[in-house]
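*Asks:* Need the 3D shape of this:
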Amino acid sequence: MTEFTLSDLEKIVATRARAAPEESWTAKLVAAGQKKAAKKLGEEAVETVIAAIGDDRKNLVDESADLLYHLMVVLNIAAIPLQDVMSELARRTSQSGLQEKANRQNP
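*Replies:* Sure, this is the predicted structure:
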């Protein structure tokens, strides 16, 4: 089986975002705008937290997938490529988390 990546998801979201809203949940969400998409992302984040503290592995996997999907939709609407996020993660992981956080607080 071929490995599915976030880049694959980004491409799927971009393609589906261009579909007619009556044909695609992604297109419908994009058409509703960033406020609606961000609200849905927040809902999925809360559901992911609940799944995490509920000690339900299957539910946590499912909710995490929903969270990542909705994040990709929000990024798509904002025209922020996944690579920008990955570059920021790479920058942050080049130092310890404590050091990185301190640097953000004292620019």
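*Asks:* all contacts plus neighbour counts: C-alpha atoms, from now on.
*Replies:* Fine.
*Asks:* so who does the most centrally placed residue in the chain touch?
*Replies:* In the chain, the residue lying closest to the centroid (C-alpha atoms, centre = their mean) is Leu71, at 2.2 Å. Taking C-alpha atoms under 8 Å, 6 or more residues apart in numbering, we find Leu71 in contact with Leu41.
*Asks:* cool, and Val30?
*Replies:* So Val30 contacts Ala17, Ala37, Val73, Ile77 (C-alpha under 8 Å, 6+ apart).
*Asks:* What separation do you get for it and Gln83?
*Replies:* 20 Å (C-alpha to C-alpha, to the nearest Å).
*Asks:* and what of Val61?
*Replies:* Distance from Val61 to Gln83, by C-alpha to C-alpha: 23 Å.
*Asks:* Settle it for me: which of the two has more neighbours?
*Replies:* Under the criterion of other C-alpha atoms under 10 Å, the comparison of Val61 against Gln83 puts Val61 first, with 14 against 10.
*Asks:* The structure of the following sequence is requested for comparison with the preceding one:
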Amino acid sequence: MDLHAIQGQRPATILQSMMHYKVQRYLSLMNLPVNMNLLELKYYCISQSNQERQVATTLYSLEDTISRRKEEIVTEGSGKPSWTKKLLLDNQLLCSKIREEAGELIETLLENEDKSRTASEMADLLYHAMVLLSVRDVKMEEVLEVLRRRFSQSGVEEKASRKKS
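*Replies:* Model (predicted):
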């Protein structure tokens, strides 16, 4: 924490800065993204098992990395080359990669490929989909919340409840 930055500030502002610093320090010690919001942290903390925590941490860490690349574009221009930055800057490329990865995932089923190839293709698709979420300013927590709401109804009911366009 930069002590020079808080000199002359109101006590409430100083306290808020200290709490923010402590939360960021805690998150970094727990190997969690330091920009995790309270909803994400709450979900992480109430997860039932270490495996669920690992899933949440992995998704939020990937989201954090993508967000940092997006911020680098704004602050540094294109800066150091990065595949994520390239995707963030080119919607056509991003869409073509999502189509490609979805097709490759489908092929693993149609060609009866092994589980590791299926997992690898799903990881590729998930990564590219998360870049798209970042382009659209949609947080992973928003997607997870939609999924959690859907647990309470059947897929047929959920689809019927969608607004017709």
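*Asks:* what TM-score comes out when they're superposed?
*Replies:* TM-score of the superposed chains, computed with TM-score structural alignment, normalised by the length of structure 1, equals 0.82; 105 aligned residues with a C-alpha RMSD of 2.3 Å.
*Asks:* corresponding residue for the residue nearest to the centre of structure 1 in structure 2?
*Replies:* Superposed on structure 2 with TM-score structural alignment, Leu71 of structure 1 falls opposite Ala129.
*Asks:* can you pull out the helices in structure 2?
*Replies:* 3-6, 11-29, 38-46, 50-76, 83-89, 91-110, 115-135, 140-150, 155-161 (DSSP state H).
*Asks:* and the third one, what does it pack onto?
*Replies:* The reference is to helix 38-46 of structure 2. helix 50-76 (3 or more C-alpha pairs under 8 Å, 6 or more residues apart in numbering; DSSP states H and E).
*Asks:* Might you report the residue contacts of the counterpart of Gln83 of structure 1 in structure 2?
*Replies:* Residue correspondence to structure 2 (TM-score structural alignment): Gln83 of structure 1 is matched to Glu141. Shown in contact with Glu141 of structure 2 (C-alpha under 8 Å, 6+ apart): Leu39, Glu40.
*Asks:* Quickly note the distance from Glu141 of structure 2 to Thr57 of structure 2.
*Replies:* For Glu141 of structure 2 relative to Thr57 of structure 2 (C-alpha to C-alpha), the value is 12 Å.
*Asks:* Then Arg69 of structure 2?
*Replies:* In terms of C-alpha to C-alpha, Arg69 of structure 2 sits 18 Å off from Thr57 of structure 2.
*Asks:* what about Ala12 of structure 2, neighbour count?
*Replies:* 9.
*Asks:* Ignore what I typed, I meant Asp55 of structure 1.
*Replies:* 10.
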